[in-house]
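Pasting the sequence and the predicted model now:
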Amino acid sequence: MTEQPPAAETVPEATPDTSTATPRSGRPTDRLRLAGANQRQVLGLVAVLALLVAAGSVTTENFFQISNLVLLLTQASIIGVVSIGMTFVIISGGIDLSVGAIIALASVWATTGATQDFGLAGMLFTAIVVATVCGLVNGGLIAYGGLVSLIVTIAGMAGFRGLATLISGGRSQVVETSAFSAIATTDILGIPLLVYIFATVVAVGWLLLNRTTFGRHVFAIGGNPEAARLAGIDVRRVRATVFALSGLCCGIAAIMLTARTNTGASTHGTFYELDVIAAVILGGTLLTGGRGTLIGSILGVLVFTTVTNIFVLNNLSTPIQQIAKGVIIVVAVLLQRRANKEAAT
């Protein structure tokens, strides 16, 4: 009688290929269809952005002024850094509603009198560590505590902002370290340093997501967590790491926002979660996880920032801006569903 091989040796043949950025299926045709959907989404955003720029130039003569374009890029850079971390989280199948509160807590902690006594290095270190620890708390509860990311990050949204209010006493804390404030006022070749920071985060994030094993694992657990587990991926560790990464991006954004406003306040980052999630969804990242692109998220940020800029230049009220953003989100989700159906046929 022929001896049968051990069952464990057949596992690699039964598991789907997780080496690609579309682990929902290992078939080349499916990967090509999903890649095509991503490309169409990006091209569509480029077209929308071009139309918005044209609309801005028609509706106001100030749109193409250098000062306005610099302002637009600066505003996009802060939201954009947070969107990088959020893209990782959503691709992995999670959601993070606490990003705004983490920014507030990091900014407040970094601008206390005791922290500022340590100078620029102490403030930078504090903002990064505080935000990353907040992300680790979220990730630990979700990955190892078995809790739903929506519930955990809603709790974090309340808890972190409450802690920020407690530390600051509800008052804005003025930055007295000139080297820290210089982060927002320094220009290199006419472009603010904040934009260079954003570009650096984008480059590192793109390499991490598209050129590393960790990035492939993020796509894998978002597409099919059970298949990823059977393939030997430590799903819990990857999930905890993406939330820590989101916290790290919030720390960087907190530094940028605090330097730009010259204050640390518990109100910093209010409604950032709305803008960031909307931009990531508009960029083509699936809310269910498993697919997305950083380039799409960046274009989504630019679209929303341009819309806001045009509305401000035309003196339109904040409620109108929020309504417009809501409409854009709904349209983006509908287009996303249509693209998914086309990719599945």
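Received the coordinates, thanks. Numbering: from 1, shown residues only.

From here on, just use CA atoms for contacts and neighbour counts.
Fine.

Thr267 reaches Ala106, doesn't it?
No: contact criterion CA atoms under 8 Å: Thr267 and Ala106 do not qualify, at 11.6 Å.

The two - which one has more neighbours?
Taking other CA atoms under 10 Å, Thr267 and Ala106 do not tie; Ala106 has more neighbours (35 against 20).

element containing the residue nearest to the more buried one when sequence neighbours are not counted?
Leaving aside its chain neighbours, Ala106 sits nearest to Ala127 (4.7 Å; criterion: CA to CA, 6 or more residues apart in numbering). Using DSSP states H and E, Ala127 sits within helix 119-143.

so Ala104 is in which element?
helix 99-110.

packing partners for the very next helix or strand once past that helix?
Going down the chain from helix 99-110, the next helix or strand is helix 113-116, by DSSP H and E. On a contact count with 3 or more CA pairs under 8 Å, 6 or more residues apart in numbering; DSSP states H and E, helix 113-116 meets helix 119-143.

Report the buried residues of the helix it packs on.
120, 123-124, 126-143 (16 or more other CA atoms under 10 Å).

mind checking how far stretch 52-63 is from the chain centre?
Stretch 52-63 has its C-alpha centroid displaced from the chain centroid by 28 Å (CA atoms, centre = their mean, to the nearest Å).

repeat for stretch 334-341
Using CA atoms, centre = their mean, the offset of stretch 334-341 from its chain centre is 22 Å.

Show me what counts as buried in it.
Those buried within stretch 334-341 under the rule 16+ other CA under 10 Å are 336, 339-340.

got it, and stretch 252-270?
In stretch 252-270, counting by 16+ other CA under 10 Å, buried: 252-260, 262-269.

Same question for stretch 41-60.
Buried, per 16+ other CA under 10 Å, within stretch 41-60: 41-42, 45-46, 49, 52-53, 56.

then this one, side by side with the first:
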Amino acid sequence: MTQPASPAGAADAPVPGGPPPPAPAGRKEAPATTRRPLGLRADVRNLSLLAVLAVLVAVGGFTRPEQFLDTANLQLVLTQASVIGVVTVGMTFVITSGGIDLSVGAIVALASVWATTLATQEYGFAGILFTAVVVGLGCGLVNGLLIAYGGMVPFIATLAMLASARGLALQITEGRTQIVTVDAVLDLGVPDAYVLGIPPLVLVFAAVTAVGWLLLNRTVFGRRTVAVGGNPEAARLAGIDVRRQRLYLYLLSGLCCGIAAFLLIVLAGSGQNTNGNLYELDAIAAAIIGGTLLSGGRGTITGSVLGVLVFTTITNIFALNNLQSDVQQIAKGAIIVAAVLVQHRTARGATEH
């Protein structure tokens, strides 16, 4: 009995239980160890940041041993890192997706002054926290809609939000500092509220970091974020709603700004239109030196947090040694340039191999 002719392409189909089909002519198979070097480079990068942090701690301990190594100062470093750290977690997601958010500092300022108006403080702790978070989410929503559905370039959209939020914050405060009078909020910043010697703000930062790490590394949302940043068109063809994903990411960034604004209110005990000044630069810099690729497609929460700790420690050491802020900015700029050059060299090496 004659066997029916095989359909076109059937010869290329794998035989169940048989050996895998040969690779098509002209196309090389990716080596099985492709993923391992990437993970290895990430581990090396994190270890390098830990080494830098250890050197900074040694420098601080050597130059100002009594002040720097004091428990209160170390608690202060961690507390200050918490505010910008929460912002950096949101920024890491945005950069991983191939975007940028220049408005984070202005959103923190707007959320902090809106949450500390007399009308808001009448609702106590819950009113301040709720207002800060809602304002952050609202600004993130505007950014997301303009970028995802309005077709605006992230740089332009968030730059417009930066100017608008700063202006609105100035209009609300009329240039004055708004003092917080709600004891439940102020009590979070006193030593009596510390848990096993850890300030509550640091615990919030740790919780946000843990959630961010799980979201980026262990969920579909994280995989979609990386896919959108790596190749938006391929992500779209794979069934990912790229516009909706970008909207969610800017909402997440706005949420982080709202939380950071509340932490800043606790830390400063007030709301000012100058709050969050240059936070966007610090958050971007921390994410970049931590290993998040500026062009998108790769992000690391752990590296970003280490980057925040490095910059905060540098600031603290400079302050204790009475060094001028301009020298501090030069040092930060040099670190950023070095990190970007390392990224380019790493990316070029990966492409060649």
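Structure received. These numbers come from a predicted model, not from an experiment.

TSV for the buried residues of stretch 41-60 of structure 1, including distance to Ala110 of structure 1 and secondary structure?
Shown next, in TSV, are these (distance: CA to CA, whole Å; DSSP: H, G, I helix; E, B strand; the rest coil):
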residue	distance to Ala110 of structure 1	secondary structure
Gln41	39	helix
Val42	37	helix
Leu45	36	helix
Val46	37	helix
Leu49	36	helix
Leu52	37	helix
Val53	37	helix
Gly56	37	helix
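
what's the farthest-apart pair in those?
The distance between the two most remote of the buried residues of stretch 41-60 of structure 1 (CA to CA) is 22.4 Å, for Gln41 and Gly56.

In strands, which of the buried residues of stretch 252-270 of structure 1 fall?
263-264 (DSSP state E).

Helices - which of the buried residues of stretch 252-270 of structure 1 land there?
252-260 (DSSP state H).

Closest to Leu189 of structure 1 out of the buried residues of stretch 41-60 of structure 1?
Scanning these for proximity to Leu189 of structure 1, where the rule is CA to CA, the winner is Val53, at 23.5 Å.

Please list all residues in contact with the spatially most central residue of structure 1.
Residue closest to the average C-alpha location in structure 1 (CA atoms, centre = their mean): Ser83, at 2.1 Å. Counting by CA atoms under 8 Å, 6 or more residues apart in numbering, Ser83 of structure 1 touches 276-277, 279-280, 297-298, 301.

Inside helices: which ones of the residues you listed?
Short answer: those in helices (DSSP H) are 276-277, 279-280, 297-298, 301.

and these, which two are the farthest apart?
Greatest spacing in these, by CA to CA: Ile277 and Ile298 (11.7 Å).

Which residue ranges of structure 2 form strands?
Taking DSSP E, the strands of structure 2 run over residues 178-179, 270-271.

Which stretch of structure 1 lines up against the last one?
Aligning strand 270-271 of structure 2 against structure 1 (TM-score structural alignment) gives residues 263-264.

Might you calculate how far the matching stretch sits from the centre of the chain?
On CA atoms, centre = their mean, the centre of stretch 263-264 of structure 1 falls 22 Å from that of its chain.

Have a look at how far, on average, it is from structure 2.
Averaged over the aligned pairs, stretch 263-264 of structure 1 sits 0.6 Å from structure 2 after superposition, using mean CA distance after the TM-score superposition for structure 1.

Other residues contacting that stretch?
Outside stretch 263-264 of structure 1, the residues that reach it (CA under 8 Å, 6+ apart) are 104, 107-111, 172-175, 258.

on that earlier part again, figure out which of the strands of structure 2 is closest to Leu74 of structure 2.
strand 270-271 (22.9 Å).

Tell me which residues touch the nearest residue to His268 of structure 1 once chain neighbours are set aside, please.
Counting by CA to CA, 6+ apart, the nearest residue to His268 of structure 1 once its immediate chain neighbours are dropped is Ala104, at 4.8 Å. By CA under 8 Å, 6+ apart, the contact set of Ala104 of structure 1 is 160-161, 164, 254, 264-269.

Tabulate these in TSV, adding columns for distance to Ala324 of structure 1.
Formatted as TSV, these follow (distance: CA to CA, whole Å):
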residue	distance to Ala324 of structure 1
Phe160	29
Arg161	27
Ala164	31
Ala254	26
Gly264	30
Ala265	28
Ser266	27
Thr267	23
His268	23
Gly269	20
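
Ile301 of structure 2 contacts Met91, doesn't it?
No: applying CA under 8 Å, one finds Ile301 of structure 2 not in contact with Met91, separated by 9.9 Å.

Tell me which of the two has more neighbours.
Neighbour count, other CA under 10 Å: between Ile301 of structure 2 and Met91, Met91 has more, with 32 against 27.

The more buried one -> structure 1?
In structure 1, Met91 of structure 2 lands on Met86 (TM-score structural alignment).

Kindly provide the distance from Glu342 of structure 1 to Gly100 of structure 1.
35 Å (CA to CA, to the nearest Å).

Those two: which is more packed in?
Legend: neighbour count by other CA under 10 Å for Glu342 of structure 1 and Gly100, higher for Gly100 (27 against 13).

so what corresponds to the more buried one in structure 2?
So, by TM-score structural alignment, Gly100 of structure 1 is matched to Gly105.

distance of its match from Val153 of structure 2?
For Gly105 of structure 2, the distance to Val153 of structure 2 - CA to CA - is 19 Å.

Next: Ile179 of structure 2.
37 Å.

now swap in Pro7 of structure 2 and tell me
Separation of Pro7 of structure 2 from Val153 of structure 2 (CA to CA) stands at 48 Å.

Tell me which of those two has more neighbours.
Val153 (14 against 7).

With adjacent residues omitted, what lies nearest to the counterpart of the more buried one in structure 1?
Aligning on TM-score structural alignment places Val153 of structure 2 opposite Val148 in structure 1. Spatially, and ignoring its direct neighbours in sequence, Val148 of structure 1 is nearest to Ile142 (6.0 Å; CA to CA, 6+ apart).

Thought Thr153 was touching the one you found, still the case?
No: Ile142 of structure 1 is not in contact with Thr153 according to CA under 8 Å; the separation is 9.2 Å.

who's in contact with stretch 327-336 of structure 1?
Applying CA under 8 Å, 6+ apart, the external contacts of stretch 327-336 of structure 1 come out as 278, 281-282, 284, 286.
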